[in-house]
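[1] Task: produce atomic coordinates for the following.
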Amino acid sequence: MSRILPHYEINERTMALLPSNNISYETIAMETDQTLYIEKTPFEIIKRGCLDNFCSFEGRRESIKYLTGFSRKVPIPISIYRNIFAFPTRALKDWKCGWIFYNHVESIVEDVSRYHQTLVIFKNGNQIKMDVTILELLKQLERTSLIKSLSSGALRS
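    Below is the predicted model of the structure:
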């Protein structure tokens, strides 16, 4: 395993932030070309990612709620200008909540070998198993697509 980092900066290569139950690190950050281990939780990294892009998580969430009516498991545009959009896999207070980055998702398919388990397949061929139903993840993907469309219209205004 590579070294454990105290912080992680979300970037265009970030594919997923997954929670870890390891005592030494809280998050597994999957990038297109590497996997990193981070001391902070996925939610802490998401919040910091928003701040790094001149907004607060709360402000982004409130704006999305206002524009779409979504109130639970709200996808977040981390950076509209850099085209970085992420969606939570579970409720934010659930320690198993991970974040998937929309632009890297190739497909979401049901894992027929396990009930309520889904495979997220990324464009680079990597995949992860999630203990979330396929319907929940497809809904999150669809919601994020809507938010991305709304935000690209806002950029043209």
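
[2] Only C-alpha atoms from now on, for both contacts and neighbour counts.
    Fine.

[3] which residues in this protein form helices?
    42-52, 57-68, 134-156 (DSSP state H).

[4] Would you mark the buried spots in the shortest one?
    Residues of helix 42-52 classed as buried by neighbour count (16 or more other Cα atoms under 10 Å): Pro42, Phe43, Ile45, Ile46, Lys47, Arg48, Gly49, Cys50.

[5] can you tell me which residues contact Phe117?
    No, residue 117 isn't Phe; it's Gln. Shown in contact with Gln117 (Cα atoms under 8 Å, 6 or more residues apart in numbering): Glu110, Asp111, Lys129, Met130, Asp131, Val132, Thr133, Ile134.

[6] roughly how far apart are it and Ser56?
    32 Å (Cα to Cα, to the nearest Å).

[7] How many residues are close by the closest residue to Glu110 other than its chain neighbours?
    Nearest non-adjacent residue to Glu110, counting by Cα to Cα, 6 or more residues apart in numbering: Thr118, 4.6 Å away. For Thr118, the count of nearby residues is 23 (other Cα atoms under 10 Å).

[8] now Thr118: how far from Thr68?
    26 Å.

[9] Could you do Phe85 as well?
    15 Å.

[10] Neighbour count for the two, which is higher?
    Legend: neighbour count by other Cα under 10 Å for Phe85 and Thr68, higher for Phe85 (22 against 13).

[11] to compare against the first, here's another:
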Amino acid sequence: MTYIINQRTQAITSIETNYYRTIIYEENDIIYETATPMEILAESCLYYGSAYEGRKELSRKILKSNSKLPFVIDPDLGIFFMPTTSHRNHSCAWFSYFHIKDFIQLQDKLAVKLNNDQIIYVNVSQNQFDQQMKRTSQVIAYFYKLYITQNKMVLFISD
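    So this is what the prediction gives:
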């Protein structure tokens, strides 16, 4: 069975070995998986009740863009993943937005510090990563507005 992204999942990176294709960083664990990061993202979307293509199309519409789209795994659980590069790039790493504590440029690599103080080094500039953070926050804001609107309607109906 393919790994399912959950609230403890902090990051997903690709590796090339004879067997494993992905490293998954959880709050208190590191897991090696035979599925690719994209297979894990797609399977996780289905697990939480949405199709991968539907989630991709939603991000595309919100951001009016086709590249480096953040992924909404489950908005109710606050699971939003952002890629560092195009998902077609083997060096693409995926980070859970709410697990990112800090990031800083170190010469040719970016150090991404997670909430558990673990550091993952990626091949992307600080500006590019910051841009991805902002794009992901736009997607999160879209869901937050939906949530607020729905709750106002519930309050209005129940009065």
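
[12] TM value for the aligned chains?
    Once the chains are laid over each other, their TM-score by TM-score structural alignment, normalised by the length of structure 1 reads 0.91; 149 aligned residues with a Cα RMSD of 1.1 Å.

[13] and the residue most central in space within structure 2, what does it touch?
    Central residue of structure 2 (Cα atoms, centre = their mean): Phe81, 0.7 Å from the mean position. Going by Cα under 8 Å, 6+ apart, Phe81 of structure 2 touches Pro70, Phe71, Val72, Ile73, Trp94, Phe95, Ser96, Tyr97, Thr136.

[14] now the counterpart of the third one in structure 1: how far from Phe122 of structure 1?
    So the one you mean is Val72 of structure 2. Under the alignment by TM-score structural alignment, Val72 of structure 2 pairs with Pro77 in structure 1. According to Cα to Cα, Pro77 of structure 1 stands 19 Å off from Phe122 of structure 1.

[15] neighbour count winner among these two?
    Neighbour totals were compared for Pro77 of structure 1 and Phe122, and Pro77 leads with 27 against 21 (other Cα under 10 Å).

[16] Wait, the more buried one touches Ile84, no?
    Yes: with contact defined as Cα atoms under 8 Å, Pro77 of structure 1 counts as touching Ile84 (6.1 Å).

[17] Val105 of structure 1 and Val132 of structure 1, how far apart?
    On the measure of Cα to Cα, Val105 of structure 1 and Val132 of structure 1 end up 16 Å apart.

[18] Ignore what I typed, I meant Pro75 of structure 1.
    Following Cα to Cα, the distance that separates Pro75 of structure 1 from Val132 of structure 1 is 16 Å.

[19] Looking only at neighbour counts, state which of the two leads.
    Pro75 (30 against 17).

[20] give the contact list for that one.
    For Pro75 of structure 1, the contact set (Cα under 8 Å, 6+ apart) comprises Arg61, Ile64, Phe85, Ala86, Phe87, Pro88, Gln140, Arg143, Thr144, Ile147.

[21] ok, the residues you listed vs Asn22 of structure 1, which is closest?
    The shortest approach to Asn22 of structure 1 among these belongs to Pro88, at 20.3 Å (Cα to Cα).

[22] any idea what the closest one aligns with in structure 2?
    The alignment partner of Pro88 of structure 1 in structure 2, by TM-score structural alignment, is Pro83.

[23] Can you give me the distance of the nearest residue to its match once chain neighbours are set aside to Lys145 of structure 2?
    Ranked by Cα to Cα, 6+ apart and with sequence neighbours excluded, the top spatial neighbour of Pro83 of structure 2 is Trp94, at 4.5 Å. Distance, Trp94 of structure 2 to Lys145 of structure 2, using Cα to Cα: 25 Å.
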